[in-house]
Every structure is written in structure tokens, then in C-alpha cells.
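[1] Sequence and predicted model, in that order:
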Amino acid sequence: MNYTNLEVVSLLGVNISSPIPMNVSSSLRYVDLVNTNLQGVLTESFFLLPNLEKLILRINDLVERVLPKIHPSNTLLELDISFTGICGELPDSIGTLRSLSHLNLGGCDLSGSIPDSIGNLTEIRELNFRGTNFTGHIPSTISKLRQLTFLDLSSNFLEGEIPNVFSNLQELVELYLSRHSFVGPFPSSILSLTHFQSLDLSSNSLYGPLPNNASMLQKLTCLNLSNNSLNGTMPSWAFSLPSLSGLWFDHNRFSGLADELKMNPTLEILDLSHNQLCGPVLRSLGNLTNLVTFDLSSNNITSDEGVKITFPSLTCLYLSFCELKAFPHFLRNSKALEFLDLSNNAIHGPIPNWFSSMRWDSLLNLNLSHNSLISHLEQLHNYHNLLSLDVKFNFLQGPLPFPIRKLNNLRLLDLSHNHLSESIPHCLGSMAELVILDLRKNNFTGSLPSLCARSTSLTTIAFNHNQLEGAIPLSLHNCRQLEIFDVGNNAINYTFPAWLGTLPELRVLVLTRTSSMDL
């Protein structure tokens, strides 16, 4: 068949398992071979095609991974060789593709620095160098790319200060400079970009305070400055930008909030964790009524008692390591919770009745571990859709309530390091989804329950440091996924069943300090 007049080749996702053709039609304008298991060598012949407008070879594992010689072109508009394993330095000749509007080299194994000639691509709109292993600095010539709307240089090895080269890029909508070794203050030239919607400078070493005024960023929807060393006060503009939906200031050194905060009701995701905030932070943020995810972990905040706070849309709340001394009262109004973490605080005394009577049908994960709770566990069986219940390292007492069987979806149950007593209910053996069961360091007595009566999902059974006795139940033979079985430091007295050694995934078996047994 004669393909000399072929103009368009589009085989996206078709497993052709074929080498790249050496002789291609000079009429080709559009080539899309994304994820086709293309093999062989990318030759310079593609860059000599007089009419080629788009060359898209993304997600192929080329055998010969050297970038071929790039010839000047006034027709090529889009070049995408991301995730092809192409390696070596990016040549200066990349700047001769003067008509390029899209260039994607993401995920390639390039070396060296970004060439200054990149500034010659004055028609470029989208530039993606994510994860390409570039070193050095951001070239100042990027300031010439006035048509640029998307720039992703994240996950490279760039260093130094972020240069003030962005004030000319007035069309820029998205900028990603995360996971580098950038130092210095927040780059002020960014503040003049009126079309900006997404900014990610996370995981660098930026330091100092944020600017007091960023009123130009009216279209910003996502702002991620996490994992830096920024300090001072979180400015009021960060909470008042009218389009902002996600704000990540976590893992910095911020010490407070601005005195007068004008809250943006559109904010849905707020992460202020791992800072040095203290005092009535919850009161200051109480008007963020559309929050869906809220993380204040690892700060020193005070109680919200007596303060009217409502987060009716909240589904994920993380308040671990916050020095809380009581359950936050605003939880009464947060009826859509799915994830709740109050671990590692100073909450003491019984679980309040209002908390245990909440109808959180949507609650999937509850973590109250590392507190000083003294309640009976029967107060926590009301959340029927729980996947994970973690209340380890408390002072819970009394028996394990039989209604726990109603938690049919439970996958993790960790009640270790408490003062629970009496026998372990056999209903645990019929909880079909249970994967991890940890009851270590309690005061349980009686025999081991018949676990895996219905479930074969258990990977961890830990009953160490109790007062259990009797034989290992035969039902454990059904636990074919079991990796950890720890019943040490009990009063077990039995003949060791040889079949226990046939469990195919068993990696850890602890039987120390039990009564005498035949092995």
C-alpha cells in the first residue's frame, strides 16, 4: 500500500509493538502514537518533515533513548515526547522550533541545565519540564515567553533564588515550581499576574514572611506553599481571594494569623498543619463555612467552647497534636464527616454523650488514639459504616461490647494499650472485612475467639500482653492472608498445631512467655 500522501496517523492506545519507521511520508502533518508500545529509535528524520505540525509520542519506552538532532522548523506546533526515557542534554537547537505552542518533556531523563535558547520559543503556550532532572537555575530568558499560559518545572534539581522573571508573563495561568532546592523569599514578580489560577511552590526552602498585599491574584483557585520555611503571620489576603478553593500552608513556621481576616466562602480545602500557630485559631477561621477538608494538626490551638462555629460541609478534619483538652464543640454541626482525627492530644475523661450519640452515617475513619479517655467502648458502636477505628493508648475500660458486630465494614480495629477486660467476643470472627485486629496490652481473659470464621481477610492478629488461655482455634486455618500472629505474654496452654506453619503469608509468629506447650 502506498502511504506517500499520508497526512494523519493517530493510534493512541493501540499496542502496535513496532519500531519507529525509518522512512516516513513527507506529507505527514499529525502523528499521535501515545502509549502504543513503540520501540526503536527516534530519528532526526521526523524533524526534517516539511509539513509536520504535531508529534506526540508520549508514554513509550524507546530502546535508543538519545534525543536526535533537532532541525529548525516553522511548522511544528506541538512536540510531546514525555515518558519515553529520552535522556541526555537538551540542545540549544530546541530554540529553533520557533512555531512551537506546546512542548512536553515531562518524565524524561535529561541532564544539564535548561538552555537559554528556550527564550526563543516566543509562541509557546504550554511548557512542561516536570521530572526531567534538570539542574542549575531558571534561565532569565523565560521572561520572553509572553504567550505562556502553563509552566511546569517541578520535581527537578533547580536551585538558587526564584528569579523575578514572571512579570512579563501576563497570560500565565498555572505555575508549578515544587520539589526543588529554591531558597530566598517569595518571588514578588508573581503578584502582578492577573490571570493566575494555580501556583505551587511547595517543597522548597523559601523563607521569610509573605507579602502583605496580593490583591492582583483575584482569579487564583489553588495556592500551595507547603513544606518551606516561611514564617511570620499568615496574611489576610490568603483567606479572602474570591476564587480560592484550595490553600496549603502546611509544614512551615507561621506563628499566627492576621488580626482582621476577611473570609472567602469559596475555600474548600485548608491545610495549616505543622506550623507554630497558637491560641483561638478555630475562632478566627469560623466563617469558612464551605470547608470540606481542614487540617490544623501539629499546632497549639485552644478550645472552641462558647464560640459559635459551623462547618456544615466538612468531610475531613485533622486535629492531631494540637494540645486539645476536650472534644471540639463545633463537631455537633459537622454531620457529613468521613475522616476525623483527634489523636495525640490531651483530651481526658469520658467521651461526652453528645459525641457518642452523633449520627455520623458517613464516618469512615475515626482516630482518638493517644489521649486520656476513660470511657466504656460501648459508646463508640454507633458509627455503622466505619472502616477504621483507632483508640489505642487511652484508659478505656470494661468489656468489648457485643454490638461492635454492627460495624460490618470495619477493616482496622486497634484497641491496644487500654484497660479493656473480660472475654473477647466471638462476633469478631464474623466481621468479613476485618484486616487488622490489634488488642495488645489490655486485660482480656478467656479463650481466643474463633477468628476467620467468615473472614479470610485478616493479615494481623495481635493479642500480646493479655490474660488469654486455651488453644489456638481451628478457624485460624482459614486465615490464608495472615502475616502477623502475636499472642505472646498470655496464659495459653496447648499443643502447638502443626497446621499453623502452613499459612502461606505468615511472617511474624510470637508465642513468647506463654505457658508450657509441645512444639
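    Here it is on my side, so go on.

[2] From now on I want contacts and neighbour counts done on CA atoms only, so please keep to that.
    Fine.

[3] end to end, how far does stretch 111-123 reach?
    Counting by CA to CA, to the nearest Å, you get 25 Å between the two ends of stretch 111-123.

[4] Check stretch 343-354 too.
    19 Å.

[5] Same question for stretch 347-354.
    Using CA to CA, the two ends of stretch 347-354 sit 15 Å apart.

[6] buried ones in that stretch?
    Of the residues in stretch 347-354, 347, 348, 351 count as buried by neighbour count, 16 or more other CA atoms under 10 Å.

[7] can I assume the last one is in contact with residue 373?
    If I follow you right, that is residue 351. Yes. Shown here, residue 351 and residue 373 form a contact pair, counting by CA atoms under 8 Å, at 6.7 Å.

[8] related to what we said a few turns ago, which one of the buried residues of stretch 347-354 sits closest to residue 127?
    For those, the closest approach to residue 127 (CA to CA) belongs to residue 347, at 50.2 Å.

[9] ok, now which ones touch that closest one?
    Neighbour list for residue 347: 324, 325, 326, 327, 371, 372, 373 [criterion: CA atoms under 8 Å, 6 or more residues apart in numbering].

[10] Could you dump those residues into a markdown table with secondary structure and distance to residue 79 added?
    Output for the contacts of residue 347, formatted as a markdown table (DSSP: H, G, I helix; E, B strand; the rest coil; distance: CA to CA, whole Å):
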| residue | secondary structure | distance to residue 79 |
| --- | --- | --- |
| 324 | coil | 54 |
| 325 | coil | 57 |
| 326 | coil | 57 |
| 327 | coil | 55 |
| 371 | coil | 56 |
| 372 | strand | 60 |
| 373 | strand | 60 |
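
[11] out of these, who has the most neighbours?
    residue 324 (23 neighbours; other CA atoms under 10 Å).

[12] Run through the helices of the stretch 201-350 of the chain in chain order.
    Using DSSP state H, counting those that start in this stretch, the helices of the stretch 201-350 of the chain run over 281-284.

[13] got another, please set it beside the one above:
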Amino acid sequence: MASLRVLNLSRNNLSGIVPQCLSKVSKSLSVLNLHVNNFHGPIPQAWMSGNKLKMINLGQNKLKGELPRSMVMCRMLEFLDIGNNQIRDTWPFWLGSLPELKILILRSNRFHGEIKSGEFDSVFPNLRVIDVSNNGFTGLLPSSYLESWTAMKRFHVEHLSYMQSNLYDHMFMAGLTIPDEYNYSMTMTNKGIKMEYTKILEVFMAIDLSCNEFRGEIPVSVGNLKGLQLLNLLLLNNLLVGQIPSVIGNLTSLEALDLSHNQFAGRIPWQLRQLNFLEVFNVSYNNLNGPIPQGRQFDTFLNTSFDGNLGLCGNPLSKKCEELGSSPPPFLQPLKEIKALNRNGEGF
């Protein structure tokens, strides 16, 4: 099949070992999708140099072994999903050299060890979605990556579009027109709900590091991700300590922030009131204390968002902040809003 561009066998009942020839298929192939089957054994090893693969989806099978290092030969790869398998390996830092990789899903495997960057000039320069949840990663959160994920810091679009593999031109066969693009799709937890995205907006950004064994504090470099348009930051079920960084308030387009089931202490930063698009907020089962920020999105969160923090007080909890030093500061309008009112003659 020398001209094959898309091979989609997803959502069937195929079993056995993934044929090695699929990693050596013709240089015309752009999409390889074996998602949701019963394949077992190792991932094909010999991915050839010069291939045109933009999407590889092997998720939700029973694949074992390590992630083949030869995948670094897929220089045009934009989408890689091997989630929900039984892959046992360390962090594949070498994937960071792929210049076009936008989506990386390693969820629910047996990855282990620390997440460290390799010796590359740039690491994951186009990455927009990363899901490594439900693995065995340890050590500190990868601050070096948070500092270097360029696409998550400075990304702007003039019009909404979807992540897809362009197949270069229309193909005609038996009177039918074959589309010239193939939309990427994925399943991911969003705002506490497992969701299937049949199309993925270019502006969608997500970081899911939940359900591992990360320890230490959240690095302040997380505040560098302020160029994001849609973001979910999920760090639940780890061993994180220290205070919640106030720089998270810089992520003004944040829609979901889940820090539950860690060991955070101190107060919830008042700067988080700047997150006007925050729909899901969960800091339950930590060691937080003091008053809960009031106003804006914080008026919409339920008690369950704060469960398991005996030192917290204020709405929506029944425990009131009685001490003068615990009273929340008055709600202040951001300076840019005050300036806008003045220009309209409605200010001071």
C-alpha cells in the first residue's frame, strides 16, 4: 500500500501483537490509529527515518514493554497517545526533541522515576497537552519543563481551528471525495469529568500530573504559563507540600485547578480571585488554614472544594473567621477596570 495515508482500525476487537511492519510502512502514512482494541505485547521497535507520521494512537490496548527509542525518528509527529496500556519505562525525555509534538498522553501505564529534561537545546517546543496521570512518577515537579514549554507561554491565534493532520490534497475514488484533513481526538479528565474530545481546539491546553508520587513544592515557574487560553492544571493525589504559589493567579484563563489530596499548608492566595474563568477548584484534604478568598468565582464553589482542611474558615463553610487577623481583605477592583471606568466618566 505505497500510497496509504490513513490507517484507522480503532474501536474494534483486534488482538495479537501489533505487526512490526506498521513501523516500517510506506513513507506516505500520516495517521496510524489502533486505539481501543486488544493488542498485546511490545510496541513495534523499528520506526524508520524519513517517515511522515503525524499521529500515532495506540491507547487503550494491553501493550507491554518499553517505549521504543526509535520513535524519535518520527520528526513530523504531532500526536502520540499510548495511554491505558501496561508500558513499563522511565520518563521518555528523548521525545522532547520532536519539534512538532503537540499532544502527549502517557496516562495509566507503569512509568516510574523522575521527570528530567535531556540535553537538548529545546524541549517539547510545541507541546500543548500532556497527561501523565496514574503512573509511578516520583521526585520534584519538572520545573525545567514548566520554564521551557514555549507554546504554553506564548500562544495566540486569530481564529479558532482544530488540531489535525493535513493530508495535502483531496483524493478521489469511485466518485467519492476523501477529506484532506484528519481531526485528532482524545479522552481526558476536564473539570473533574472524563470527557471525549472528537475534535481538539488549537487553543486547548492541559497539564495533568495527578495520581503519581510527586513531592516538594509547586515551582513558581508555573506562573510562566500565562499565555494559555484554555488550561486545566491537575495535581491531585500526590505528595506535594508547601504553600500554593500566588503566581497561579497569573494564569487568568485557568478553568480548572485541582490540588486535592496533597499536603499543602498555609493560606489560599487571594490572587486566585483574579481567575475569572475558573469553573472547578478543589483543594480538599490538605493542611490549609485561614480565610477562604471571597468574591467572583469563589462565590460559586461548594463546601466539598474545601473538605478536609480543618483550619479553613469563611464562606461557603459554616465555620466563620472570628479572629480579626483572619478577616478577608475587602474586594478590590483590578486597576485596569478602574481605569476603564474613568475613561467612561464613571470613575472617581
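    Good, I have the coordinates. No experiment lies behind these values; they were computed from the predicted model shown.

[14] Next, the TM-score between them, please.
    The TM-score (TM-score structural alignment, normalised by the length of structure 2) is 0.68; 260 aligned residues with a CA RMSD of 2.5 Å.

[15] returning to what we had before: how do the contacts of residue 347 of structure 1 look in structure 2, which are kept?
    Retained in structure 2 by both residues aligned by TM-score structural alignment, their matches' CA atoms under 8 Å are the following of the contacts of residue 347 of structure 1: 324, 325.

[16] Go through the contacts of residue 347 of structure 1 and name the one nearest residue 256 of structure 1.
    residue 324 (17.6 Å).

[17] Now the aligned residue in structure 2 for the closest one: closest residue in space that isn't a chain neighbour?
    Alignment note: residue 324 of structure 1 maps to residue 288 in structure 2; criterion TM-score structural alignment. Leaving aside its chain neighbours, residue 288 of structure 2 sits nearest to residue 265 (4.5 Å; criterion: CA to CA, 6 or more residues apart in numbering).

[18] Aligned counterpart of the one you found in structure 1, please.
    Residue 265 of structure 2 maps onto residue 302 in structure 1, by TM-score structural alignment.

[19] could the contacts of residue 347 of structure 1 go into TSV alongside distance to residue 277 of structure 1?
    As requested, these are exported to TSV (distance: CA to CA, whole Å):
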residue	distance to residue 277 of structure 1
324	13
325	16
326	18
327	19
371	21
372	24
373	25
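
[20] returning to what we had before: could I get the contacting residues of the residue nearest to residue 288 of structure 2?
    Going by CA under 8 Å, 6+ apart, residue 265 of structure 2 touches 241, 242, 243, 244, 286, 287, 288, 289.

[21] ok, the fourth one touching residue 260?
    Read that as residue 244 of structure 2. No. In this structure residue 244 of structure 2 lies outside contact range of residue 260 using CA under 8 Å: 11.5 Å.

[22] re earlier: the match of residue 324 of structure 1 and residue 296 of structure 2, how far apart?
    Going from residue 288 of structure 2 to residue 296 of structure 2 by CA to CA gives 21 Å.

[23] aligned partner of residue 34 of structure 2 in structure 1?
    Per TM-score structural alignment, residue 34 of structure 2 is aligned with residue 129.

[24] Give me the helices and strands touching the helix or strand harbouring residue 40 of structure 2, please.
    Assessed by DSSP states H and E, residue 40 of structure 2 sits inside strand 38-42. On a contact count with 3 or more CA pairs under 8 Å, 6 or more residues apart in numbering; DSSP states H and E, strand 38-42 of structure 2 meets strand 15-17, strand 62-65.

[25] Which SSE is immediately downstream of that strand?
    strand 55-57.

[26] what's the mean deviation for that following strand versus structure 1?
    By mean CA distance after the TM-score superposition for structure 1, the fitted strand 55-57 of structure 2 averages 0.5 Å away from its aligned residues in structure 1.

[27] Not counting its own residues, what contacts that strand?
    30-35, 77-82, 165, 184.

[28] any idea how far residue 147 of structure 2 is from the nearest residue to residue 144 of structure 2 once chain neighbours are set aside?
    Nearest residue to residue 144 of structure 2, sequence neighbours excluded (CA to CA, 6+ apart): residue 117, at 7.0 Å. Distance from residue 117 of structure 2 to residue 147 of structure 2, counting by CA to CA: 11 Å.

[29] And for residue 114 of structure 2?
    17 Å.

[30] do residue 308 of structure 2 as well
    Residue 308 of structure 2 is 32 Å from residue 147 of structure 2, by CA to CA.

[31] do the same with residue 34 of structure 2
    34 Å.

[32] what does residue 289 of structure 2 give?
    Residue 289 of structure 2 is 30 Å from residue 147 of structure 2, by CA to CA.

[33] Also residue 104 of structure 2?
    Applying CA to CA, the value for residue 104 of structure 2 to residue 147 of structure 2 is 18 Å.

[34] So for these two, which sits in the more crowded spot?
    More neighbours surround residue 104 than the other of residue 104 of structure 2 and residue 147, with 20 against 17 (other CA under 10 Å).

[35] The more buried one maps to what in structure 1?
    So residue 104 of structure 2 corresponds to residue 199, using TM-score structural alignment.

[36] Quick check, residue 135 of structure 2 in contact with residue 110.
    Yes. Using CA under 8 Å, residue 135 of structure 2 makes contact with residue 110 at a distance of 5.3 Å.

[37] and the helix ranked longest in structure 2, which stretch of structure 1?
    Across structure 2, the longest stretch assigned as helix under DSSP state H is helix 335-343. Against structure 1, there is no aligned range for helix 335-343 of structure 2 (TM-score structural alignment).

[38] Would you mind pointing out the helix or strand residue 77 of structure 2 falls in?
    Here residue 77 of structure 2 is assigned to no helix or strand, by DSSP H and E.

[39] mind listing what it touches?
    Counting by CA under 8 Å, 6+ apart, residue 77 of structure 2 has contacts 52, 53, 54, 55, 56, 98, 100, 101.

[40] what about whichever residue in structure 2 pairs up with residue 219 of structure 1, neighbour count?
    Here residue 219 of structure 1 is matched to residue 126 in structure 2, going by TM-score structural alignment. Residues near residue 126 of structure 2, counting by other CA under 10 Å, number 19.

[41] wouldn't residue 126 of structure 2 be in contact with residue 101 here?
    Yes. With contact defined as CA under 8 Å, residue 126 of structure 2 and residue 101 form a contacting pair (5.8 Å).

[42] As a check, name the ranges of all strands in the stretch 51-200 of structure 2.
    55-57, 62-65, 79-81, 86-87, 103-105, 112-114, 129-131, 136-140, 164-166, 171-173, 176-178, 181-183, 186-190, 193-197 (DSSP state E, counting those that start in this stretch).

[43] The second one vs structure 1, average distance?
    I take that to be strand 62-65 of structure 2. Mean deviation for strand 62-65 of structure 2: 0.7 Å (mean CA distance after the TM-score superposition for structure 1).
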